[in-house]
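S.K.: prediction below, plus the sequence it came from.
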Amino acid sequence: MTDQKMEPFLRWQGRSLEYLSYAINLFLGLSIAATGFEMSLLKDPKFILVDWQKCIFFISILSLIIASGLGITCVLNRIKDFRDTTSIARKKSKDEYDDELNELREIVGIIGSRTRTLFSWQVWLFGIGAFLLVLVMVVFYSDKLF
């Protein structure tokens, strides 16, 4: 393809990578904030849960903590991805086409796939944790809400 035909693809590919990083960071921040909110609720002496509420609340905290861990892992994975992609670009600019370049490309493909998988798990676990937190809060404060 000519450079002119490749320009839109490269621009949108770069933008899509930026938005992936933003989304990972957004869900990481929200997961940590929700975990902090739940921990602050536990310190409140008025916040007393009954049997099934304790279970749901525990699953919510666990989901959010795991989502936070996955978010951190995702960020570290992206950093490794950027580092290896930079190595590939450097080798290509020096016309160093060898086995190491092919190996790096394979590694970057694996890392990219892992990033998408980690991000999917992060989003699902955050969603579950947030939903369960809202459920517990609605039930706990139902007398004030309804």
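M.R.: Ah, there it is. Residues are numbered from 1 along each chain as shown.
S.K.: okay, CA-based contacts and neighbour counts for the rest of this
M.R.: Noted.
S.K.: so residue 63 is in which element?
M.R.: Element membership for residue 63, per DSSP states H and E: helix 51-93.
S.K.: who does that helix touch, helix- and strand-wise?
M.R.: Counting contacts by 3 or more Cα pairs under 8 Å, 6 or more residues apart in numbering; DSSP states H and E, helix 51-93 is packed against helix 3-43, helix 99-140.
S.K.: report the secondary structure state of the closest residue to residue 41 other than its chain neighbours.
M.R.: Excluding the flanking residues, the one nearest residue 41 by Cα to Cα, 6 or more residues apart in numbering is residue 47, at 6.5 Å. Secondary structure state of residue 47, per DSSP: H, G, I helix; E, B strand; the rest coil, is coil.
S.K.: pretty sure residue 47 contacts residue 38?
M.R.: No. Judged on Cα atoms under 8 Å, residue 47 makes no contact with residue 38 at a distance of 10.6 Å.
S.K.: so for these two, which sits in the more crowded spot?
M.R.: Taking neighbours as other Cα atoms under 10 Å, residue 47 and residue 38 compare with residue 38 leading, 17 against 11.
S.K.: where's that one relative to residue 85, distance?
M.R.: In this view, residue 38 and residue 85 are 39 Å apart by Cα to Cα, to the nearest Å.
S.K.: that older thread, tell me which of the helices and strands packed on helix 51-93 sits most buried.
M.R.: Across the helices and strands packed on helix 51-93, averaging neighbours per residue (mean count of other Cα atoms under 10 Å) puts helix 99-140 on top, at a mean of 17.
S.K.: for comparison:
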Amino acid sequence: MAQEDQSGFVRWQEITREHFSSVCNLILALATGLLAFYSTQLLDKKLTLCCAFGFAAAALIALSLSVAFALWCSINRLRDFRLTTQISRLRENGETELQYLRDESKSLGKFTWGLFWFQLATFGIGAACGALAVVIQVWPR
């Protein structure tokens, strides 16, 4: 029974890892697309009202931060995967004192989740500010 529980845990852990990657990549793609859209709107001077311009500028900053957090998150995950591979290799070679590496891996995992939530929050703020900029610009018409 314990073996079945373990295989279920490993399976769900893999599913979680895959969905985490998918969501991070989706938010990165959306943030990059919105960043390009609002940059074009500002460069083409289509957001001329003062409030619309301000919200669009805030959107650019927040979306840029979202992209930065996404990249940082990806790099941090790679570091965590590399460390996990190292732990696995050392364990196969008979090494037993691995707790410090496991603690570091756990720390990297927690930090990755923190970066993910910052990525998501800054994307939400950027998308909301950008939407407000467009609404403010077209509302008087």
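M.R.: Noted; the coordinates are in hand. From a predicted model like this one, the values you see are computed outputs, not experimental measurements.
S.K.: any idea how far residue 56 of the second structure is from the equivalent of the residue nearest to residue 41 of the first structure over in the second structure?
M.R.: By TM-score structural alignment, residue 47 of the first structure lines up with residue 47 in the second structure. The gap separating residue 47 of the second structure from residue 56 of the second structure is 8 Å, by Cα to Cα.
S.K.: list residues touching both of these two?
M.R.: Listed as contacting both residue 47 of the second structure and residue 56 by Cα atoms under 8 Å, 6 or more residues apart in numbering are residue 133.
S.K.: ok, back up a step: now for the helices and strands packed on helix 51-93 of the first structure, which one comes closest to residue 70 of the first structure?
M.R.: helix 99-140 (5.7 Å; Cα to Cα).
S.K.: can you tell me which residue in the first structure aligns to residue 110 of the second structure?
M.R.: In the first structure, the residue paired with residue 110 of the second structure according to TM-score structural alignment is residue 113.
S.K.: if we can go back for a sec, reformat the helices and strands packed on helix 51-93 of the first structure as CSV; add distance to residue 81 of the first structure.
M.R.: Shown next, in CSV, are these (distance: least, Cα to Cα, whole Å):
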stretch, distance to residue 81 of the first structure
helix 3-43, 11
helix 99-140, 6
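S.K.: between these, which gets nearest to residue 91 of the first structure?
M.R.: Nearest to residue 91 of the first structure among these is helix 99-140 (7.1 Å), distances taken as Cα to Cα.
S.K.: show me what the closest one is packed against.
M.R.: helix 3-43, helix 51-93.
S.K.: just put these in TSV and tack on distance to residue 119 of the first structure.
M.R.: Listed next are those as TSV, based on distance: least, Cα to Cα, whole Å:
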stretch	distance to residue 119 of the first structure
helix 3-43	7
helix 51-93	7
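S.K.: wait, which of those is closest to residue 117 of the first structure?
M.R.: helix 51-93 (9.2 Å).
S.K.: that closest one to helix 99-140, inter-axis angle?
M.R.: With axes from the mean of the first three to the mean of the last three Cα atoms, to 10 degrees defining the directions, helix 51-93 of the first structure sits at 160 degrees from helix 99-140.
S.K.: the inter-axis angle of helix 51-93 of the first structure versus helix 3-43?
M.R.: With the same axes, to 10 degrees as the basis, helix 51-93 of the first structure and helix 3-43 are set at 150 degrees to each other.
S.K.: if we can go back for a sec, distance check, the residue nearest to residue 41 of the first structure against residue 31 of the first structure.
M.R.: On the measure of Cα to Cα, residue 47 of the first structure and residue 31 of the first structure end up 21 Å apart.
S.K.: repeat that for residue 37 of the first structure.
M.R.: According to Cα to Cα, residue 37 of the first structure stands 10 Å off from residue 31 of the first structure.
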